[in-house]
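J.: Sequence and predicted structure, then a few things I'm wondering about:
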Amino acid sequence: MAAIQQQKIRIRLKAFDRRLLDTSCDKIVETANRTDATAIGPIPLPTKRKIYCVLRSPHVNKDSREHFETRTHRRLIDIYQPSSKTIDALMKLDLPAGVDIEVKL
């Protein structure tokens, strides 16, 4: 017996601003549910922290340093059984510029 292959769209979202990311996830899930597809998520993935250490003084005083960090928040959304209507609605969806989107079929 051959297994029935299930269609799936996997969407990964990244952003520095958590609130912007959550509103984008809500828009995607609401659009998928409106077009009769099953949306699983948003699943929170681990937040990546990048810390930069910079000397405060341009000349001496190596002991005086300043730390800066960037946090990249990530979310995962799986959409099962997407129709062509679902894909068209997702393509027309207007999301903010601060959110990075990666789509895999």
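T.: Nice, I can see it. Residues are numbered from 1 along each chain as shown.
J.: Only C-alpha atoms from now on, for both contacts and neighbour counts.
T.: Noted.
J.: Longest strand in this protein, please.
T.: In the chain, taking DSSP state E as the definition, the longest strand is strand 38-55.
J.: Next up, the contacts around the residue nearest the centre of the chain.
T.: By Cα atoms, centre = their mean, the chain has its centre lying nearest to L13, at 1.2 Å. By Cα atoms under 8 Å, 6 or more residues apart in numbering, L13 lies in contact with L21, C25, R74, R75, L76, V99, D100, I101, E102.
J.: One more: A37?
T.: Contact analysis of A37 by Cα under 8 Å, 6+ apart lists I79, Y80, Q81, P82, S83, T86.
J.: put this beside the first:
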Amino acid sequence: PERVPSQYDHVVCNLHFRSFEPSVMDFYVDFARRAAAAFRIPCSGMAYLPTKTQRWTVPRSPFVHKKSQENFERKHHKRVIQLKDANPEVVGRLLTYLRRTCPAGVGIKATTWEHESLG
């Protein structure tokens, strides 16, 4: 995507993406970066956060066959991008747009900061 240069490098929002399906999430993170470029918001590249693996074992039979068990696992994939040097109103509109266009199975969590002058 087109890169919008960052002037002051002040982080105004962290966008965390979470999904069980990494290909859908990577596609949507790329879409979010392109949407931020369309809104003229500088953003960082995609950062890969640790994948959390959850495993459990259950018996195949509800009766006495303890030796016959089945294993299952679920992986939570996570990504993050940072939005920089933007007006809070524009960031709010971008977040509204991203939440409206979010595909099924992808979760978004946004942490925003506002910079104010002292005094």
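T.: Noted; the coordinates are in hand. This one's a predicted model, so the numbers in the text were calculated from it and none came from an experiment.
J.: picking that back up, of the contacts of A37 of the first structure, keep whichever come out buried.
T.: I79, Y80, P82, T86 (16 or more other Cα atoms under 10 Å).
J.: which residue lines up with P42 of the first structure in the second structure?
T.: For P42 of the first structure, the aligned position in the second structure is M46, judged by TM-score structural alignment.
J.: so that match makes contact with L83?
T.: No. Counting by Cα atoms under 8 Å, M46 of the second structure does not reach L83; the two are 11.1 Å apart.
J.: what's the closest of the contacts of A37 of the first structure to Q5 of the first structure?
T.: Of all those, Q5 of the first structure sits closest to Q81, with 10.3 Å by Cα to Cα.
J.: So for stretch 68-80 of the first structure, what gets flagged as buried?
T.: Result for stretch 68-80 of the first structure [16+ other Cα under 10 Å]: buried residues T72, H73, R74, R75, L76, I77, D78, I79, Y80.
J.: In CSV: those, plus secondary structure and distance to P46 of the first structure.
T.: Formatted as CSV, these follow (DSSP: H, G, I helix; E, B strand; the rest coil; distance: Cα to Cα, whole Å):
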residue, secondary structure, distance to P46 of the first structure
T72, strand, 9
H73, strand, 7
R74, strand, 7
R75, strand, 9
L76, strand, 11
I77, strand, 14
D78, strand, 17
I79, strand, 21
Y80, strand, 23
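J.: picking that back up, please report the distance of the match of P42 of the first structure from M25 of the second structure.
T.: 11 Å (Cα to Cα, to the nearest Å).
J.: These two: who's more crowded?
T.: Shown here are M46 of the second structure and M25; by other Cα atoms under 10 Å, M25 has more neighbours (23 against 15).
J.: which one in the first structure is aligned with the more buried one?
T.: So, by TM-score structural alignment, M25 of the second structure is matched to L21.
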